[in-house]
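just coords:
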């Protein structure tokens, strides 16, 4: 029978002779595509304004690319160093840091790097700033001795013939002959001979040439190399005295003479120059910090957000007098719950009254409920500062009626009390509106029926009326709790030191300290806390029971 039905369906056709099944499927696809096009603008808006910022926040909370991008040679050299040892890195690591730092200083990147590492170890910012001002003098002793050996060593043309590839020399000559200032000079290219014979010199000179071309808009053919380039050349010639074998002509002769002379040069090490610039470079803690945060991604921001830190011995909690974020998280949760219950206690009777009044009176009172929305949040919060201060209106009234003495005025501002009072007032409408919308749909016949069966007013309310308002309570509680946990303007103005929320620290790190990584980590943890509370709420109350009437 089923086979017969299937065959019959397949034989059915539309007026134009096409199979009915295929036509129906095509029509269904067309409807789905039309629906998708209708919601596409909203979907795109949500992705751009909501999803994309969250993804960016999550990425910033683990991002650490500034360290490997600014110190690529140092990061590579540190791979061979054991941070658990009691020894500083070897000379090769110091030399790599010298080469990286001179380039970073010329690009004005060393201060940003220092600021990033200063989040992990106090003093790193000033260390990099101070050393960045002196790094261009590192290796000057070698520059002077190469110049004394032959004056041509300070000529840009000498270095071009030593380092540049033949293709670049030809391309640069054509560019110079054209004389077109609107066309950029060809990007510098190091020769294979230089890479083979003088690897460290070739690498730092390539960095020098790139900075000259991109930052200074100049040409390597017109600029003498940095002092660290001469220091690298000294190291290469000591390591490879036969470097001249890869060259020919005057360049080979010049290099051969230098290779024979460098063993007699007065020398200094990169380590000595760094420690002379700042003795903190001789501290093991500085290098261990560099080692721990040399990767492109880090958990350091999340550890800091949890009052912990990464040390040579593993993850440890920071000293007790520096632990603030866990306290702020706990305070934010506790005060948000208190504010939610305060709004419920104050808002439930108001919503009950509104739902039982005649429509005309209810609408008039509803205007009073919505009135705070017509006033600036900043104005409402500032008004509470006037009301709550010790010489304010509320304390003056309490003193006048004799409830408190003039010397015993209540501290209602710049503490958690002020935060709870001000935020309860601000968020109260968000509790009243869902309650009112649900209460308005409850038929009064239920309560009358309970009373007719002998129930008291309290029993009828508690057993019959109140359970029907639970969906409104759930909706209002969710709204108030979610809003209060992310507030920062009101706690900032009336909370003082004991009434601020974690969101205040997030705002501080975004706008003042510019520690966006830590702000992103705190924001991510706050998002996780909210989601956990939402899951717990769903288990206890049930999100399906939340209604807006």
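Now that the structure is in, tell me what you want to look at. Keep in mind that this is a model prediction, so the values were computed, not measured.

use CA for all of it now, contacts and neighbours both
OK.

which residues sit against stretch 13-29?
With contact meaning CA atoms under 8 Å, 6 or more residues apart in numbering, stretch 13-29 is reached by 9, 10, 11, 12.

Of those residues, which belong to helices?
Assigned to helices by DSSP state H, the following of the contacts of stretch 13-29 qualify: 9, 10, 11.

so how far is stretch 228-243 from its chain's centroid?
Relative to its chain's centre, stretch 228-243 lies at 42 Å (CA atoms, centre = their mean, to the nearest Å).

ok, and what's touching that stretch?
By CA under 8 Å, 6+ apart, the list of residues contacting stretch 228-243 reads 98-99, 102, 136-140, 142-143, 146, 197-201, 204-205, 255-256, 258-260, 262-263.

picking that back up, now, among the ones in helices among the contacts of stretch 13-29, which is nearest to residue 364?
Nearest to residue 364 among those: residue 9, at 62.9 Å, using CA to CA.

Roughly how far does the closest one sit from residue 422?
Distance, residue 9 to residue 422, using CA to CA, to the nearest Å: 69 Å.

A further structure is provided below for comparison with the first:
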């Protein structure tokens, strides 16, 4: 390393004459670039599989382009309509003209599907009108459209089209909260027989909390045993805990069908032991009981591992010190040992709860109609009804609920107290 001097004072340089400060900055920059390139595949994976899908879900939950793309002129005219009586002749004429365009059939079909989510008669109304609109050669178009189908003479039909004309909408969220629009465009509660989603959200939260508590009650003694047994026995028990991870989730769930069904292993065993009679077998499958039992079994390792990793770090000397100071074994365990396991309890509980609140396969297979959770209805709207907007709204509300629970946990317990070991 050479040293040079100038009027500003001595300047340290490297062997090749580069100023030392500049060389260090260059080396630091190269290190940062290498570090970024190492984590770039993971960042790209998270971006593609996590962040982009979430933004896509959020956009779909408010996106409403179908009406605007199919009948832009009519939508613009309806924006100035006061909602009283029927629209003007110009609106009817514009609707007839846009429905008669041959190149517009695909967009009209998408609009029909979108409006059909709001009112089940729209698909047949638009399809019928499209088939017969060629017969309408001249006005008055109001009378012509009403002659094709009398529904065109109802204010409710035009009001729904007007409400669905903007490119964005909150109607999916209204439906997800058991709300809808009445014929005057006001937000109202859906009829009792249509109010299902709020109850499903509440049931999903209750079931998730119940599964979390059940997993904690069952996993706590197992984790304590794992942490206190000699290594040879503890490792064997740990292998038994991890064994379910070596089999498919579908296989484990299907196994519970064999165990829980009316003529299954559990009922046959109880009949053989004389606990119940053959005529009074317990129904434990295709209901909420089966869902809770199967989910508890499948998710319990996610509670055991965080608890075990924390308990393993707790020194036995704490309990011996408490005993030496006069505490009995129960008091020493409750007041000295259990508070130190709070980080593991928090980590396991929030992990199990988040997994349980979005569970799909287990309720679908063993839950039946009574054991369905909100995730099953999200899948239904994505795969069967093709109402992706409502599915996205339900998913967004579920995500918001999880974040709210996470925030509440942070306020009460504290994220700093959550550790995986």
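Here it is on my side, so go on. Please read these numbers as outputs of a predicted model, since none were measured by experiment.

Can you show me the strands along the stretch 101-250 of the second structure?
Counting by DSSP state E, counting those that start in this stretch, the stretch 101-250 of the second structure has strands at residues 179-181, 187-189.

any chance of those strands in JSON lines, plus distance to residue 213 of the second structure and mean neighbour count?
JSON lines is the format used below for these (distance: least, CA to CA, whole Å; neighbours: other CA atoms under 10 Å):
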{"stretch": "strand 179-181", "distance to residue 213 of the second structure": "33", "mean neighbour count": "19"}
{"stretch": "strand 187-189", "distance to residue 213 of the second structure": "34", "mean neighbour count": "14"}
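
Turn the ones you listed into a markdown table, columns for distance to residue 256 of the second structure.
Shown next, in a markdown table, are these (distance: least, CA to CA, whole Å):
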| stretch | distance to residue 256 of the second structure |
| --- | --- |
| strand 179-181 | 37 |
| strand 187-189 | 39 |
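
Which of those sits closest to residue 335 of the second structure?
Across the strands of the stretch 101-250 of the second structure, residue 335 of the second structure has its closest neighbour in strand 179-181 (49.2 Å, CA to CA).

Can you check which of the strands of the stretch 101-250 of the second structure gets nearest to residue 258 of the second structure?
strand 179-181 (40.5 Å).

what's the mean gap between that closest one and the aligned bit of the first structure?
With mean CA distance after the TM-score superposition for the first structure, strand 179-181 of the second structure departs from the first structure by a mean of 1.5 Å once superposed.

equivalent range in the first structure for that strand?
On the basis of TM-score structural alignment, strand 179-181 of the second structure is assigned to residues 308-310 in the first structure.

now swap in stretch 220-232 of the second structure and tell me
Going by TM-score structural alignment, stretch 220-232 of the second structure lines up with residues 348-360 of the first structure.

thinking again about what came up before, can you say which of the contacts of stretch 228-243 of the first structure are buried?
Among the contacts of stretch 228-243 of the first structure, those classed as buried by 16 or more other CA atoms under 10 Å are 98-99, 102, 136, 138-140, 142-143, 146, 197-201, 204-205, 255-256, 258-259, 262.

Return the residue of the first structure aligned against residue 131 of the second structure.
Using TM-score structural alignment, residue 131 of the second structure lines up with residue 133 in the first structure.

Can you name the residues that contact residue 194 of the second structure?
residue 178.

aligned partner of it in the first structure?
The pairwise alignment with the first structure assigns residue 194 of the second structure to residue 322, based on TM-score structural alignment.

Look up how far residue 338 of the first structure lies from that match.
27 Å.

So what's the residue count around residue 512 of the first structure?
11 (other CA atoms under 10 Å).

what residue of the second structure matches up with it?
Counting by TM-score structural alignment, residue 512 of the first structure lines up with residue 384 in the second structure.

follow-up on the earlier one: for the match of stretch 220-232 of the second structure, the distance to its chain's centre please.
46 Å.

next one: stretch 398-412 of the second structure
On CA atoms, centre = their mean, the centre of stretch 398-412 of the second structure falls 13 Å from the chain's centre.

In the first structure, what range does that stretch match?
Using TM-score structural alignment, stretch 398-412 of the second structure pairs with 526-540 in the first structure.
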